[in-house]
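>>> One predicted model, sequence on top.
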Amino acid sequence: MYFLMIRPQAKRQKEKKRMLEELKKGDRIVTIGGIHGTIGGFKSKEKKALILKIDNKTTITINRSAVAGLIGKVEDTEIGAIGDQA
């Protein structure tokens, strides 16, 4: 019973927690509300809230827990290029 019901759920929770911890500036995400955007930065040192860039001049602040999934991951080499453009 454990391996059929509880173990898969625990594994999914662990994967989501890891995904949320690995979010970085420039990653493309979708929220639980269906909003798509790019991470523009983090609100505090703890990185519990992030700034989601939806359009050129439109940003919103969301909790990290509101992220449903990762659409596109930015590579470390691309982070330098993003910082150079700003």
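Sure thing, it's come through.
>>> alpha carbons only for contacts and neighbour counts from here, please
Fine.
>>> Show me what counts as buried in the strand or helix carrying Glu15.
Using DSSP states H and E, Glu15 falls within helix 7-21. For helix 7-21, a neighbour-count test (16 or more other C-alpha atoms under 10 Å) marks 16, 20 as buried.
>>> what about versus this one:
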Amino acid sequence: MTFLTLLLQAAPGGGFTSLLFPILIGAVLYFFMIRPQQRKTAEAKSFRESLVKGSRVVTIGGLHGTLVEVGPETVLLEVERGQRLRFDRNAIARLAGSPATEATTTASPA
């Protein structure tokens, strides 16, 4: 018999076995869904805090530019020949020369 079968055939009177299944489901949800999302959020926060003037970045809308000014809440992005746009810091998706973009642009067409 499998472990799951044993859990499903637990006595209807309750006991530790009937509590084991919800605890097991909670642990699976935590380790496969909640914890990775928390890690991803922390990485994004540390990336946005590490932005410096002069970095080439891409916004969440796909706009490429160079950071001219970095404030606590906003950044000033120079996009083309003096055109400057102010964005919220959360709108910066990644650096323009990140490995993910280099891998897709340097791959030769089949």
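Right, received. Where do you want to start? All of these numbers come straight from a predicted model, not from anything done at the bench.
>>> so what does the helix holding Glu15 of the first structure touch, helix or strand wise?
Using 3 or more C-alpha pairs under 8 Å, 6 or more residues apart in numbering; DSSP states H and E as the contact test, no helix or strand touches helix 7-21 of the first structure.
>>> Tell me the helix or strand right after it.
Per DSSP H and E, helix 7-21 of the first structure leads on to strand 28-31 as the next helix or strand towards the C-terminus.
>>> The second structure: matching residues for that following strand?
Matched against the second structure by TM-score structural alignment, strand 28-31 of the first structure falls on residues 56-59.
>>> Of all the residues in the matching stretch, which ones are buried?
56-59.
>>> ok, which pair from these is furthest apart?
Greatest spatial distance in the buried residues of stretch 56-59 of the second structure: Arg56 and Thr59, 10.2 Å, computed using C-alpha to C-alpha.
>>> quick revisit: and the helix holding Glu15 of the first structure against the second structure, how far off on average?
Between helix 7-21 of the first structure and its aligned stretch in the second structure, the superposed structures give an average distance of 0.4 Å (mean C-alpha distance after the TM-score superposition for the first structure).
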